[in-house]
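K.L.:
Can you look at this prediction? I've put the sequence above it.
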Amino acid sequence: MSKPAPASANRLDKWLWAVRVFKTRSLATDACRAGSVEINDQPAKPAREVRSGEQVKVRQGVVTRTLAVVAVPPARVGARLVATYCTELTPPEEFEKAREQRVQHFLAREKGSGRPTKRDRRLIDHLLES
């Protein structure tokens, strides 16, 4: 049994799902419709075709991930193979911004709103250590 050859182009929503940016294809479609996905700095619809060499920007929360399309997979690929189909160009500051927001969320507790649960304390300790 041989592997199918990589496609030259594929739908944007299918590509985002195949390279594991989104957990489901419908989430990828919804993100495209909401305007959270751009190709070469242009808003993109879910049916737009993605080709190698293009740059895809995906806004997920406070992070805007930038991905370079290396190749178009024929189907969803395993996590280990994602690097053969796209390159992560997102600056580390973007991921740091998301981490800071998570820390602020847990530290911005209203005074007197109750004692943190054991799970909350462990999570706060984990966030403060890293």
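P.N.:
Arrived safely, thanks for sending.
K.L.:
Going by C-alpha atoms from here, please, whenever you check contacts or count neighbours.
P.N.:
Fine.
K.L.:
I'd like the distance between the spatially most central residue of the chain and Gly114.
P.N.:
Residue closest to the average C-alpha location in the chain (CA atoms, centre = their mean): Val21, at 4.2 Å. Val21 sits 37 Å away from Gly114, going by CA to CA, to the nearest Å.
K.L.:
Likewise for Ser52?
P.N.:
Counting by CA to CA - Ser52 and Gly114 are separated by 53 Å.
K.L.:
Next, count neighbours for Leu16.
P.N.:
For Leu16, the neighbour count with other CA atoms under 10 Å is 25.
K.L.:
what do you get for Lys118?
P.N.:
Residues lying near Lys118 (other CA under 10 Å) number 9.
K.L.:
Where does Thr87 sit: helix, strand or coil?
P.N.:
Here Thr87 is strand, with the state taken from DSSP: H, G, I helix; E, B strand; the rest coil.
K.L.:
ok, structure two:
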Amino acid sequence: MDSVRMDKWLWAARFFKTRALAAQSCELGRITSNDHQAKAARDVRVGDLLRVKNEGGLFEVEVLGLSSVRGPAATAQALYRETEASKVARAKAEEERKAMAEFELPTGRPNKKDRRTISKFRGRVIGF
């Protein structure tokens, strides 16, 4: 086997839970292959550089192996190698998500003190 459909490979490599989700991501332009937007029926070959955007983040991977069947996670991880730049970017995004989770939004309507703080933050001056 020298090539596999894009949606099958993404599913076999466990980037998506179903082939339908993989195909839908291709249609939405979330998958690029060698800097070209990929369609679900596009062939994936060993050595291709893929950029995959899913709920886990943005992955930049090099295809190392081909498979059209979904197997264990260890087998799926052997199908590709993530670039170092991608690993760093995903770690940074994860750190930012954790920082945002610590930020607590106030509940309810702002009181007078909160409104004044918001106005100061926006650069507005209230009163004389």
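P.N.:
That came through, no problem. Predicted model only: the values in this text are computed from it and were never measured.
K.L.:
Mind naming the longest helix for structure 1?
P.N.:
Counting residues, the longest helix found in structure 1 (DSSP state H) is helix 92-107.
K.L.:
What are the contacting residues of it?
P.N.:
Defining contact as CA atoms under 8 Å, 6 or more residues apart in numbering, one finds that helix 92-107 of structure 1 is touched by 62-65, 124, 127-128.
K.L.:
any idea how far that helix is from the chain center?
P.N.:
Centroid separation for helix 92-107 of structure 1 versus its chain: 16 Å, with CA atoms, centre = their mean, to the nearest Å.
K.L.:
and stretch 29-44 of structure 2, which stretch of structure 1?
P.N.:
Using TM-score structural alignment, stretch 29-44 of structure 2 lines up with residues 35-50 of structure 1.
K.L.:
distance of Gly114 of structure 1 from Asp120 of structure 1?
P.N.:
Using CA to CA, Gly114 of structure 1 is found at 12 Å from Asp120 of structure 1.
K.L.:
who's more crowded, those two?
P.N.:
Using other CA under 10 Å as the criterion, Gly114 of structure 1 and Asp120 rank with Asp120 on top: 12 against 8.
K.L.:
how far away is that one from Leu107 of structure 1?
P.N.:
Distance, Asp120 of structure 1 to Leu107 of structure 1, by CA to CA: 11 Å.
K.L.:
Can you tell me the residue that sits opposite Lys118 of structure 1 in structure 2?
P.N.:
Taking TM-score structural alignment, the alignment leaves Lys118 of structure 1 unpaired with respect to structure 2.
K.L.:
For structure 1, which segments count as helices?
P.N.:
12-18, 25-33, 92-107, 118-129.
K.L.:
what's the closest of those to Leu81 of structure 1?
P.N.:
Leu81 of structure 1 lies closest to helix 12-18 among the helices of structure 1, at 10.4 Å (CA to CA).
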